[in-house]
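**Q** Have a look; sequence and predicted model below, questions after that.
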Amino acid sequence: MIASTPRVTATHPSLPAVFLLGICALLNLYSPQPILPALAHWGGVTVGSAGLTISATTLGVALTAPLAGSLSDRLGRKRLIVWAITLMVACTLCCVLSTSFHQLLLWRFLQGLTIPFVFAVTLAYISEESSAGSRALVNSVYVAGTAFGGFLGRFVAGTTLEVVANWRYTFVALAVVELVVLCGTLFLLKKEANFTPSRSLLAGISGAWRHLGDMRLLLSFGVGFLLLFQQVGSFTYASIALLHAPYNLPPPAVGAVFLVFLLPVITTPLAGRINAARGPLFTYLLFSTAGAAGLAITLFGNVWCVLVGMALSCISIFAGQSASTGFISSHCQHDRSSAIGLYLSGYYLGGAAGAIVPARLYAHFGWPGCVVLLVALAAVSCVFACIAWRK
């Protein structure tokens, strides 16, 4: 039976903890990007091979996301989040002690295993502990935190390497951020009051299996796949394009493009208010259209047009993430975190595909070819949302 204790509202003191947990969800994933040359030099590998430090973490996320939901449905929310962040800190510090490139890959993979226990479980916590009127806003604050975490991980790693000139200290700095999140979770996040555990771990896994028979959820998982595909594909190949004619920007200037990840910290809560008032479908279509328009703007061949376009695209992705996870949380009345875990697997598989699939188009048609693909996929995701999220 569900407890009758008061639900979390938008002014609940755990709201800062929700934002901190959002930071932790994406802090580690792409943090090695600014230090790949240093890792390649230390490990005696190419810069491309050094990128495996990102792929290893992504693989870990995709493997454990469904299991994270099932365990959470059985064991509870806050306890599992705390243990996950604790293990995340330990794995991050072990990266510092790596004696070979392959050992570093192992610790990065283990880092990835812990991320779904923060990402998926926090979304389930928000859905259960927020009032119906504040749920969309609280969820959007969490997604805003993930946007800030995606920026902060890159910023901390790049800045630390520039100051200390030793890649190992970047992981020390990241561990400090994780410890701050851990303390915030322990002291600010209330223990779940509306959680009903599943009968057994097997029951949770069975619940995840049943989700695969829900066509509305499957299409929502497809939306997640296409969202991160668009984000990774756009930033990967736009960054490459900016290094060459007609832009010819130096690498530090190209890296500054990632500052647009700060914008969703402001705009995603606004998307949450629109979501609460008009629903996830209206919100998704609105921001997805803006993101597609932004990608089209980048074709004008001006650096500022590229920056504005990428900013609109980034804003649209995180608003879409807020709408899609919000729909899943409200749609699923049972085994909610299992559904979010499955969504998360599709989401990160989309990111892996987004880094690889546009490569041939870029080789033959350059950045315009990638834009055509990404805009087409945005349209497909809107079709998925229209079918899945209709009332």
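**A** All right, it came through fine.

**Q** CA only for contacts and neighbour counts going forward, please
**A** Will do.

**Q** Can you tell me how far Thr92 is from Glu162?
**A** Here Thr92 is placed at a distance of 19 Å from Glu162 (Cα to Cα, to the nearest Å).

**Q** ok, Ser4 - how many residues close by?
**A** Neighbour count for Ser4, taken as other Cα atoms under 10 Å: 8.

**Q** Just checking the distance from the helix or strand Phe148 falls within to the centre of its chain.
**A** Following DSSP states H and E, one finds Phe148 within helix 135-164. Distance of helix 135-164 from its chain centroid, counting by Cα atoms, centre = their mean, to the nearest Å, is 10 Å.

**Q** Name the residues of that helix that are buried.
**A** Residues of helix 135-164 classed as buried under the neighbour-count rule (16 or more other Cα atoms under 10 Å) are 135-158, 160-161.

**Q** Likewise for stretch 47-66?
**A** With the criterion 16+ other Cα under 10 Å, stretch 47-66 contains buried residues 47, 50-66.

**Q** you'd agree Leu29 is in a strand?
**A** No. According to DSSP: H, G, I helix; E, B strand; the rest coil, Leu29 belongs to no strand; its state is coil.

**Q** neighbours around it, how many?
**A** Around Leu29 there are 24 other residues, counting by other Cα under 10 Å.

**Q** And for Val306, nearest residue in space, chain neighbours not counted?
**A** Distances taken as Cα to Cα, 6 or more residues apart in numbering put Thr298 closest to Val306, at 4.2 Å, once the chain neighbours are dropped.

**Q** putting a second one here so we can go through both:
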Amino acid sequence: MPRAADKQSVPSEIPSHPHLTVIENTARQPLENAPQELAAQEKQFLLRGTPAYRRASIALFLSGFATFSLLYCVQPLMPIFSTDFGISPAASSLSLSLSTGLLAFAIFCAAAVSENFRRRSLMFASLLGAALCTIACALVSSWNALLVIRALEGLLLGGVPAVAMAYLSEEIDPRGLGASMGLYIAGNAFGGMAGRVVTGTLAEFFSWRIALGTLGAIGLAAAIGFFLLLPASRNFTPRKGFNARFHLGAWAGHIRSPVLPFLFAIGFLAMGTFVTVYNYIGFRLVEAPYDLNQTELGLIFTVYIFGIAASWIAGLLGDRFGHFVVLPSGIALSAIGVALTFSASLPLIILGIVLLTSGFFVAHSVASALVGRLARGTKGHASSLYLLSYYIGSSVAGSLGGYFWGADGWNAVVVFTLTLLAIGMVAALAAARLSRR
């Protein structure tokens, strides 16, 4: 006879069980904690502390790890690609830019497609296909074939992020959503770090083919673990057919929301800042007086581990003190980190990167959780808009940062990124003010 706690069902007599209400009713955060579209309908949430909640959190951590390790694993291999295939450095960057570009497009489309498929099955198929693509990249002999496979991998991976955020917001008890979302973002951070550090190390001691093959096998294992651990959706029913008007209306509805567009903007600005700093700090540190080599530069990616901790802690703090309290704190921490890189001292520059990384993952995990909380219906569509803004920020701001670097070096990059964060702070405060109305 299973225990009642393992059933994760909300009692039908909701008023007599205030500790199990869907959203806490507090005057401090009326909009953030307002009843969602199921105010009058019984939900079967995964409650914090139950085995199903833990399995879901671990499964989504694995999905985040697999997605970002498979996506970014080629970044440290670009110089090797340039030598082995006889291509320019700019051409070697296509192995990543094609994947991320198609990922952004696929994420936007995934919201519409995901309404017709089971959440778990769609994410598993995406992860499985991406892992097999990485293994295939280790076997091809043609550069063009590798690019085609990497482009396909980006399309496949688009089926994970938006759907994962939608699953969390639909299935997790809102009081535990921040923690589980933080753990998912921590998986992203860990995957981003592992995909760069592990493949770079294996390529140095063995070959880039062994590095990609090994990471593909790890991704395959993560995909299988994800499928075995993740509980099936209880609060989502796939739709039949494809209704373009429905999807366009869903996206338009989220854009008309008083708060969600500010969160989309924060995703754009925070990710744009993060990528810009990481893109161009290496150009500064390989020059005098630092003269770092490629191995030492690669070790900078290990500061992602601070992002792992920050994501999880931010989720817990958001659940306890309010997400609109923690969100501006993450943006402020990022700004302090960027400002520290003004220094000529290498230890202070590294500290600045640590603070930027921590602040970015705080802001990203909290904003992601808020999108899930505040979206009324079609949460997959809301997640896709957030992630579309997020990846466009990476592409647009990351490229614009190069013009500032060329114009006046690192000082111009710092001014540019601090401006982005200042706008992000205004957006966070505006969203908090609107949520209190």
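**A** Arrived safely, thanks for sending. If you're wondering where the values come from, they're calculated on a predicted model, not measured in any experiment.

**Q** which helices and strands does the helix holding Phe148 of the first structure pack with?
**A** Applying 3 or more Cα pairs under 8 Å, 6 or more residues apart in numbering; DSSP states H and E, we find helix 135-164 of the first structure packed against helix 15-27, helix 116-129, helix 168-188, helix 263-278, helix 303-331.

**Q** In the second structure, what stretch matches the helix or strand that the last one is followed by?
**A** Meaning helix 303-331 of the first structure. The element immediately downstream of helix 303-331 of the first structure (helix or strand, assigned by DSSP H and E) is helix 336-356. Under TM-score structural alignment, helix 336-356 of the first structure corresponds to residues 379-399 of the second structure.

**Q** and Pro238 of the second structure, what does it touch?
**A** Remark: with contacts taken as Cα atoms under 8 Å, 6 or more residues apart in numbering, Pro238 of the second structure is in contact with Ser114, Glu115, Asn116, Phe117, Arg118.

**Q** Throw these into TSV and include neighbour count, secondary structure and distance to Ala162 of the second structure, thanks.
**A** Written out in TSV, the entries for the contacts of Pro238 of the second structure read as follows (neighbours: other Cα atoms under 10 Å; DSSP: H, G, I helix; E, B strand; the rest coil; distance: Cα to Cα, whole Å):
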residue	neighbour count	secondary structure	distance to Ala162 of the second structure
Ser114	22	helix	9
Glu115	21	coil	11
Asn116	15	coil	14
Phe117	16	coil	13
Arg118	16	coil	13
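
**Q** My reading is that the residue nearest to Val306 of the first structure lies in a helix. Confirm?
**A** Yes. According to three-state DSSP, the state of Thr298 of the first structure is that of a helix.

**Q** ok, it touching Ser313?
**A** No. Shown here, Thr298 of the first structure and Ser313 do not form a contact pair, counting by Cα atoms under 8 Å, at 10.2 Å.

**Q** Pick out whichever of these two has more residues nearby.
**A** Neighbour comparison, Thr298 of the first structure and Ser313: the larger count goes to Ser313, with 27 against 21 (by other Cα under 10 Å).

**Q** Under the alignment, what does Arg120 of the second structure map to in the first structure?
**A** Across the alignment, which pairs residues by TM-score structural alignment, Arg120 of the second structure is matched by Lys78 of the first structure.

**Q** How about that match: what's its closest non-neighbour residue?
**A** If you skip the residues right next to it in sequence, Lys78 of the first structure has Lys191 as its closest partner in space, 5.9 Å away by Cα to Cα, 6+ apart.

**Q** Next, count neighbours for the counterpart of that neighbour in the second structure.
**A** Alignment note: Lys191 of the first structure maps to Ala232 in the second structure; criterion TM-score structural alignment. Applying other Cα under 10 Å, we find 15 other residues in the vicinity of Ala232 of the second structure.

**Q** sec struct for Ala232 of the second structure, please.
**A** Secondary structure of Ala232 of the second structure, per three-state DSSP, is coil.

**Q** Please give me every residue in contact with the residue mapped onto Glu129 of the first structure from the second structure.
**A** Structural alignment (TM-score structural alignment) places Glu129 of the first structure against Glu171 in the second structure. If a contact means Cα under 8 Å, 6+ apart, then Glu171 of the second structure has Gln44, Phe45, Leu46, Ser233, Arg234, Asn235 as its contacts.
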